[in-house]
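J.: Quick one: sequence and predicted model below, then my questions.
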Amino acid sequence: MSFNDKSIKELHQLLVNKEISAVELTKSTLADINAREADMGAFLNITQTEALAQAEAIDARGVNASVLTDGIPLAVKDNIVTKDIETTSASKILRGWVPPYNATAVEKLYDKGMIVVGKTNMDEFAMGGSGENSSVKPTHNAWDLTKVPGGSSSGSAAAVASGQVRLSLGSDTGGSIRQPASFNGIVGMKPTYGRVSRWGLIAFASSLDQIGTFSQTVEENAELLQVISGFDEKDSTSSQVEIPDYTSKIGQDIKGMKIALPKEYFGEGIDEKVKEQVLAAAKHLEKLGAIVEEVSLPHSKYGVAAYYIIGSSEASSNLQRFDGIRFGYRAEEIKNLEDLFVKSRSEGFGEEVKRRIMLGTYSLSAGFYDAYFKKAGQVRTLIADDFAKVFEKYDLILGPTAPTVAFDLGSRNNDPVAMYLADILTIPVNLAGLPGISIPAGQADGLPVGMQLIGKRYSEETIYQVAAAFEATTDWHKKQPVIFGGAK
């Protein structure tokens, strides 16, 4: 029997009432994963032995009725470190590395009784927007196996959308949670920078990376984010701002709330069908009592350029540690130390990772630092200032999550610029360190369209309030792909 159509609250009640056991729920989840995995390619490692051992321990002590997530399975992106479970960031250079510790976010999952059933596929080192840059295999879109699932958190999104798991963790550097959530028709939250500890997240761009959450519904997303949020002394960028109850505003009406529509988010390059669906969603929020008005974010058009300089520069620095000596892949037939470094990194890193390392190294090099990295930092400040001005008058910003629906597998592999522009609507949020969510808001050509809601720093509960109000009065979140039992 499958339980993947039940919410966390429903599963919790079944566990507390002893109508099912944690072992039964875990076995059911593993069965759902295995039944769909050949089509999806969502997992790099299915941790059956570890998950069942944890479930048995939970059953032996008894499910804690006061802990909603006790005994609930989920999946974790493979750039989030898991003790005694191979963690590779989907890269050849880390193949075979078994960490001796857990990421703080994973420790928090275990503290609340959650069961990790597998590590999910991704673009190598989180560098990609399609899910095709994994060194192992591509992930497929849950709605159409010929389409990309989005990236870089491709497996985490596809696993939830296809009914393999109910919940998952991903990471978001420039849209890597929100864009695949949009492409797969699920809920994906990138929280405020610093809300969730980055300790144990294999770094791509340290000033941009943030762990976040995937789910079928808004409330479940809030409940999972509640588990992993909080200050961590091991992460110097971790925020000490008090964590609210993220579900506290869910169910409240949104009458009188002011929502901004940036004209730049509906301009050139945005598919007309996507625009139509998101504007219809904005009209729906107006019917619920929100005040929706057009605004401008004039510097957002420079976001992609600034992001790829800043992100690549930080990646160039962060990925120096993978040198073929301390852990992971080491090239053979080495003649000297320099040969070891060069051959191991050349053979171990994929093409996209090497492209970004080279771009970042160039941007940081003598004679170019001021022209590129420093200038990108100044543009980043202008983008953050644009958001701040809008938030002086508005509660949230609304727009499409991605400029198009999911595109064909392989269609943009030879055009990096086109691939990078797929993140044009999500990147500014990371540059400013803001929270943003993608929720299902329509369909175009039979594929999901995501609506992005952006809030001021530490306003996740307000984002959840509006997202839940939209979800409660529409049916888009109820639509499922065929692989998850939806209509053909």
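T.: Perfect, I can see it now.
J.: use CA for all of it now, contacts and neighbours both
T.: Fine.
J.: What strand or helix carries the residue lying closest to G41 once chain neighbours are set aside?
T.: Using Cα to Cα, 6 or more residues apart in numbering and skipping the chain neighbours, the partner closest in space to G41 is T139 (4.6 Å). With elements delineated by DSSP states H and E, T139 resides in a region that no helix or strand encompasses.
J.: Pretty sure T139 sits against S153.
T.: No. In terms of Cα atoms under 8 Å, T139 does not count as a neighbour of S153; the distance is 9.8 Å.
J.: what about those two, which has more around it?
T.: Under the neighbour definition other Cα atoms under 10 Å, T139 and S153 were set side by side, and S153 has more, 39 against 35.
J.: D123 is in contact with the more buried one, correct?
T.: Yes. S153 lies in contact with D123 (Cα under 8 Å); the separation is 7.1 Å.
J.: Find residues that contact each of those two.
T.: Among the neighbours of S153, those also in contact with D123 (Cα atoms under 8 Å, 6 or more residues apart in numbering) are G131.
J.: wait, what's in contact with the closest residue to F204 other than its chain neighbours?
T.: In this structure, F204 finds its nearest non-sequential neighbour in A315, 5.0 Å apart by Cα to Cα, 6+ apart. Neighbour list for A315: 203-205, 356-357, 360 [criterion: Cα under 8 Å, 6+ apart].
J.: got any residues that touch both of T139 and S153?
T.: With contacts taken as Cα under 8 Å, 6+ apart, the residues that reach both T139 and S153 are 121-122, 131.
J.: what ranges do the helices span in the stretch 251-400 of the chain?
T.: 272-287, 303-318, 337-348, 351-364, 375-391 (DSSP state H, counting those that start in this stretch).
J.: dropping in the other structure now:
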Amino acid sequence: MNANTWTIAAARDALRKGEISAVDLTMSCLTAIDAADTLGAFVHKTPDIALDQARAADARLKAGAAPDLCGIPLGIKDLFCTKGVPSQAASNILRGFRPEYESTVTTRLFDAGAVMLGKLNMDEFAMGSSNETSCYGNAVNPWKVDDRKLTPGGSSGGSAAAVAADLCLGATGTDTGGSIRQPAAFTGIVGIKPTYGRVSRWGVVAFASSLDQAGPMTKSVRDAAIFLAAMSGHDPKDSTSADLAVPDFEAALTGDIRGKKIGIPKEYRMDGMPAEIETLWHNGAEMLRDAGAEIVDISLPHTKYALPAYYVIAPAEASSNLARYDGVRYGHRATLSAGDGITEMYEKTRAEGFGPEVQRRIMVGTYVLSAGFYDAYYNRARKVRALIKRDFELAFANGVDAILTPATPSSAFGLGEMASADPVEMYLNDVFTVTVNLAGLPGVSVPVGLDAKGLPMGLQLIGRPWEEGDLLNHAYVLERAAGFVAKPGKWW
């Protein structure tokens, strides 16, 4: 069995026992990556850095007392700034940008001895649910059931595809409205969005600052716990970072949820929801009941306003954050004609550098922040957000320990199939996930079964703020009960 197919937990144990070296483990992944260009997952390969880091990890492992991630080969989403390595957020406007600094998350991972195999594909500036807005071209789902190429989901599509196809043992993702959990569900892997403020945003290219949160994408819940612990922690460079101790998330995986209360929100039963998703959700609840949890119906009455509120707040913050890409300091600068001034340079640079979806969201965001519409849209959306957060607070105050919902309204769809005239159709993919970002809560997607076509489907568990350990334990119970072990057949 090739080492690139291992989980982080299995590789950690093998490395510590000396059964494999970090260099051999890394080579196994690099070989798999070179054979998988069809998937479009890795967009900047860094084999030299990887092997240098692997050799250093082997020295640490020999010396003993190496951290959990020492020698573990990972993929890094192209949204994370990595020193000296292209960090483009999958946008032409950042073509050629090589940061002079390292994001806090990647610094933490490298300090723990992790190995960077390269940068992963994503939707441009993390805006998208299908990885079709990337300047690098589409990332492709390793799952295939007919002659179509399927989406791996978005925006962390390259991360999801790389983990599902065993190109790396884990990958970083970011989640603004479901960008870790939806691709995880589409590719049959685990993805957790931590509580807002648990993981530093410093050095991660900003989309919507009050919603963005980085998290791990892995092959198992145990791996997610190990990886999340290494990413988390207070960072004085990020004013929204929480000054809280990081618990041992792996130690929280006791597999015991007896007496815990799991809420089933009635508002998540959408009109026209596929019967397969309904059945999956019901079966998931039964698995948790069989493990000794109490299943209770709850109401989150403001859910129906979540998507509209999200698609006002996120573009508003994006239009503000993306104002800095103007061709002056870094990245792309348009070629100017004689007589062009600074305004023309800004306009031409931004028109050339940003793709259509990013342009659409910047325009929506600028509109809702403009003088005549600020109260009608942005302020109203902020009030709705507060109500959505309150819904969850009331549920948790009534003794609910976790909330179980579907992760996505369908399994993976074909690339190009949703690129219809109406972008709202694509936005509906986030219907079950955006509430969690609006409320700042932790949420995890766990693969629990295959649909009739043979594609993976996931369920989402939502937890109390700062209680990722408890949330991961619920996910661990669900993972064990579902027994999902299916892998995509290798066609690439």
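T.: Great, that's in hand. All of these numbers come straight from a predicted model, not from anything done at the bench.
J.: what residue of structure 2 matches up with the residue nearest to F204 of structure 1?
T.: The equivalent of A315 of structure 1 in structure 2 is A318 (alignment by TM-score structural alignment).
J.: before we move on, the earlier item: CSV for the contacts of A315 of structure 1, including distance to E86 of structure 1 and neighbour count?
T.: What follows is the contacts of A315 of structure 1, written out as CSV (distance: Cα to Cα, whole Å; neighbours: other Cα atoms under 10 Å):
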residue, distance to E86 of structure 1, neighbour count
A203, 17, 23
F204, 19, 24
A205, 22, 24
R356, 25, 20
I357, 24, 23
G360, 28, 23
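J.: Looking at the residues you listed, spot the one nearest S300 of structure 1.
T.: When these are compared for distance to S300 of structure 1 (Cα to Cα), A205 wins out at 19.4 Å.
J.: That closest one maps to what in structure 2?
T.: A205 of structure 1 maps onto A208 in structure 2, by TM-score structural alignment.
J.: cool, G256 of structure 1 as well?
T.: Using TM-score structural alignment to pair residues, one finds that G256 of structure 1 aligns to G259 in structure 2.
J.: Please tell me how far the residue mapped onto P400 of structure 1 from structure 2 sits from G263 of structure 2.
T.: When structure 2 is aligned by TM-score structural alignment, P400 of structure 1 is paired with P406. Using Cα to Cα, to the nearest Å, one obtains 13 Å as the distance from P406 of structure 2 to G263 of structure 2.
J.: now A9 of structure 2
T.: Here the distance between A9 of structure 2 and G263 of structure 2 works out to 30 Å (Cα to Cα).
J.: Of these two, give the one with the bigger neighbour count.
T.: The residue with more neighbours, out of A9 of structure 2 and G263 and counting by other Cα under 10 Å, is G263; that gives 24 against 20.
J.: quick one on the thing from earlier: quickly compare the helices of the stretch 251-400 of structure 1 and say which is most buried.
T.: Each of those was assessed for mean neighbour count using mean count of other Cα atoms under 10 Å. The highest is helix 303-318, with a mean of 23.
J.: sorry, back to before: doesn't the match of A205 of structure 1 belong to a helix?
T.: No. Assigned with DSSP: H, G, I helix; E, B strand; the rest coil, A208 of structure 2 falls outside any helix and is coil.
J.: Can you find the partner of S296 of structure 1 in structure 2?
T.: Using TM-score structural alignment, S296 of structure 1 sits opposite S299 in structure 2.
J.: Next, the contact list for that match, please.
T.: With contacts defined as Cα under 8 Å, 6+ apart, S299 of structure 2 is in contact with 265-267, 391, 395.
J.: again, only using 6 Å
T.: 265-266 (Cα atoms under 6 Å, 6 or more residues apart in numbering).
J.: The match of A205 of structure 1 contacts P315, doesn't it?
T.: No. Judged on Cα atoms under 6 Å, A208 of structure 2 makes no contact with P315 at a distance of 7.3 Å.
J.: Could you find the closest non-adjacent residue to M426 of structure 2?
T.: If you skip the residues right next to it in sequence, M426 of structure 2 has M418 as its closest partner in space, 6.3 Å away by Cα to Cα, 6+ apart.
J.: Can you report how many residues lie near the aligned residue in structure 1 for the one you found?
T.: When structure 1 is aligned by TM-score structural alignment, the residue opposite M418 of structure 2 is R412. The tally of other residues near R412 of structure 1 (other Cα under 10 Å) stands at 15.
J.: just so I have it, where are all the strands in the stretch 151-300 of structure 2?
T.: Applying DSSP state E, counting those that start in this stretch to the stretch 151-300 of structure 2 gives strands spanning 170-175, 190-193, 213-218, 261-265, 294-298.
J.: Distance from the chain centre to the second one, please.
T.: Averaging C-alpha positions (Cα atoms, centre = their mean, to the nearest Å) puts strand 190-193 of structure 2 7 Å from its chain's average.
J.: The last one too?
T.: If you compare the mean C-alpha spot of strand 294-298 of structure 2 with that of the full chain, they lie 28 Å apart, counting by Cα atoms, centre = their mean.
J.: All good on my end, thank you.
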